[in-house]
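Undergrad: A structural model of the following input is requested.
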Amino acid sequence: MSTAVTAGVGTPRPPAMSDVAQLAGVSHQTVSRVLNDHPSVRAETRERVLDAIATLGYRRNSAARALVTRRSGTIGVVTTGSVLYGPTSTLVALEEAARDAGYFVSVATISVFDAATMHRALEHFMGQGVEGIAIIAPQVEVTEAVASFDAPVPVVMITSSAQPAGSTIRTVTVEQTDGARQATRHLAEAGHREIVHLAGPQDWFDARDRLAGWRAECAELGVRTPEHIEGDWTAERGYAVGVRLAREGAPSAVFAANDQLALGLLRAFWEAGLRVPHDVAVVGFDDVAGSAYFIPPLTTVRQDFAALGRLAIDVLSDALAGSDLVRPAIPATLVVRASSVAAPEG
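TA: All right, here's what the predicted structure looks like:
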């Protein structure tokens, strides 16, 4: 509970840093050091200041702090506004990681992916004095629009696309190709010699990488590689493909580019009387919330979005500190469930 502070003739005002200092019996500078997590403050002093902050309900005046430090403490984030699981989870993870690191986040959502629109969004951030920019760029159009912008602050793109030599834009990503290879290897090791891939839209870098991983692993293991099936990211498309596969003769295994496609496949195979995984095994990608409760529970590839958000903020923090450490991609993890492994009979 906060304590009211009186200014002048009984006029209440928000508590100031000086009020915290007076209550805690320390200097204004000591309160500032505590707020900035300075290591030179003794533990008992820090505790006393934090107690005073809690008692008064003090909140740091970010605008005043920005005037003094000439730093906004703000990260700009550009997103496409996609409601798909991957981009949405990435945005949430990025905001949480930024907040944990002491940054505010300003979000710009764009729906037209051309250079002019991207430049307007980035110039908007420059007007806010952001310290760095993160761009969730899963699609080819977004990356191409960013490439021509020469930002005066560090920029990190969350994408699996490679940047051209000499580019100052940093990238962070999850190991999409390796995740697809893990899924394909799992099916091959289960004895499947024909693994069909239901791909995502090929203007998405993640979909391209998953397709490439499936092809590479099949080639390395000597598994026959039929032509992949073009898809989008929807359960509706997965269902339509599943109906066709069941009618024409389903393969023994399908690796779907995301869990929604896999969900549609499961429904179509169930309607056709095909048992999963006995007649056809299914593996997805993303490990969406609820995938463990599909019928049967879905084997899938998990992406650690929380780690991805932290990595993006770490890369921006490194750049702001004048460091340019090369950070490895976040590993993807195969989660094996009943859609690809039959329970023992008898």
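Undergrad: every contact and neighbour count from this point should use C-alpha atoms.
TA: Fine.
Undergrad: burial measure for Ala165, as a count.
TA: Applying other C-alpha atoms under 10 Å, we find 6 residues neighbouring Ala165.
Undergrad: am I right that it is in a strand?
TA: No: secondary structure of Ala165 (DSSP: H, G, I helix; E, B strand; the rest coil): coil, not part of a strand.
Undergrad: helices of the protein, start to end?
TA: 17-24, 28-35, 43-56, 62-69, 85-100, 115-128, 140-147, 176-189, 205-221, 235-248, 259-271, 305-320 (DSSP state H).
Undergrad: give me whichever of those helices is most buried.
TA: helix 259-271 (a mean of 24; mean count of other C-alpha atoms under 10 Å).
Undergrad: the structure of the following sequence is requested for comparison with the preceding one:
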Amino acid sequence: MVRPPRKEASMADVARLAGVSSQTVSRVSNGHPIVSEDTRERVLAAMKDLNYRPNSAARALKSGKFRTLGVILFTLATTGNVRTLEAISASAADEGYAITLLPVATPTSTSVRGAVTLLGEQVVDGIIVIMEVRLLDAAISLPPHTHVVVADSDAGDRYSVVDTDQSGGAEAAVQHLLDLGHRTVVHVAGPPESFAAQRRAHAWRRTLEKAGRPVPAQVDGDWSAASGYTAGLALAADPTCTAIFAANDQMALGVLRALHEKGRRVPEDVSVVGFDDIADSASFLPPLTTVHQDFAEVGRLCVDGVLRQIREETTERGTTLVPTRLVVRSSTAPPPRG
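TA: Take a look at the predicted model:
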């Protein structure tokens, strides 16, 4: 004999077992604060006994809250984006929120507009943007009530921003090399359209000028180890180059390889500093001196910021800076004598 499928428990069933009204069960399901602790425990016990699962879709339609955050980002190819996204996902889960990820393969106004439109169709409570905010503005004008937090970009007073202290980290890197006795520092920069690259390059130049040191020509890269290798080959041919600050660890890795191939020893002949402190930087040869970014904290603060806007039904402006710190390893030393 085939038994009919077991009927799922309803809110009314829970109310009868707990000896309360259906409205009280609804309040417990939605985390309403006015329910007494004894009543809450009784209702939760009844839910467990009956294996009752609240209809989250119905609650969302009724309340207008979907407990989902949208994340728009340009690429998953960079260490920073991946680690920030990982932290956002973990922090959102801790708060009972899911994330809907919209990677934008090519950062054009059309592709960003499509991502924002798709997020609107999938109903999210707030948006975290991990890309240059100028692309978001070029693509679409978000309604003023939209809950938005931007990571590692420059949004001025338009959106709430959580950013690594790019300038402070770059200044610490350059000053470290100057304090070791290097006359000046060559910079291998990130792509010129990148906000982070611009901030780091500006701080490099400002630190040299403040110290009264000559400012060498900037060498542009694209965040990749390959571009760092190309830059390193050119710099290895310059005997006056004794210190290099690369705008990220991947480019620093390429620089290290090029210097090695050209017979320039690190750090005996040339000191090299990176930026990011990726997991592998301590295993470079030699271990890389670099600026540590707290990607986990950036992600956590992004989630905290957008949830605060959602809960308070408001929008925020301004920038929160996450501190950096210099991690000194074996790739830096005083310049060679003579």
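Undergrad: so for Ala342 of structure 1, which of the helices of structure 1 sits nearest?
TA: helix 176-189 (12.0 Å; C-alpha to C-alpha).
Undergrad: now the residue nearest the centre of structure 1: closest residue in space that isn't a chain neighbour?
TA: In structure 1, the C-alpha nearest the mean C-alpha coordinate belongs to Thr90, at 2.2 Å (C-alpha atoms, centre = their mean). Once flanking residues are discounted, Thr90 of structure 1 sits nearest to Phe305: 5.7 Å by C-alpha to C-alpha, 6 or more residues apart in numbering.
Undergrad: try Gly181 of structure 2
TA: Excluding the flanking residues, the one nearest Gly181 of structure 2 by C-alpha to C-alpha, 6+ apart is Pro334, at 5.7 Å.
Undergrad: how close does the one you found sit to Val14 of structure 2?
TA: 73 Å (C-alpha to C-alpha, to the nearest Å).
Undergrad: equivalent analysis for Pro323 of structure 2, please.
TA: 50 Å.
Undergrad: tell me the counterpart of Ala240 of structure 1 in structure 2.
TA: In structure 2, the residue matched to Ala240 of structure 1 (TM-score structural alignment) is Thr230.
Undergrad: list the contacts for its match?
TA: Thr230 of structure 2 sits next to Gly254, Val255, Ala258 when contact means C-alpha atoms under 8 Å, 6 or more residues apart in numbering.
Undergrad: hang on, the earlier thing: isn't the residue nearest to the centre of structure 1 up against Arg310?
TA: No: here Thr90 of structure 1 lies out of contact with Arg310, judged by C-alpha atoms under 8 Å, at a distance of 10.3 Å.
Undergrad: am I right that Val142 of structure 1 is in contact with Ile110?
TA: No: contact criterion C-alpha under 8 Å: Val142 of structure 1 and Ile110 do not qualify, at 9.6 Å.
Undergrad: list residues touching both of the two?
TA: Common neighbours of Val142 of structure 1 and Ile110, using C-alpha under 8 Å, 6+ apart, are Met118.
Undergrad: separation between whatever residue of structure 2 lines up with the residue nearest to the centre of structure 1 and Thr106 of structure 2?
TA: For Thr90 of structure 1, the aligned residue in structure 2 is Thr84 (criterion: TM-score structural alignment). Remark: distance between Thr84 of structure 2 and Thr106 of structure 2 (C-alpha to C-alpha) = 20 Å.
Undergrad: right, I'll leave it there.
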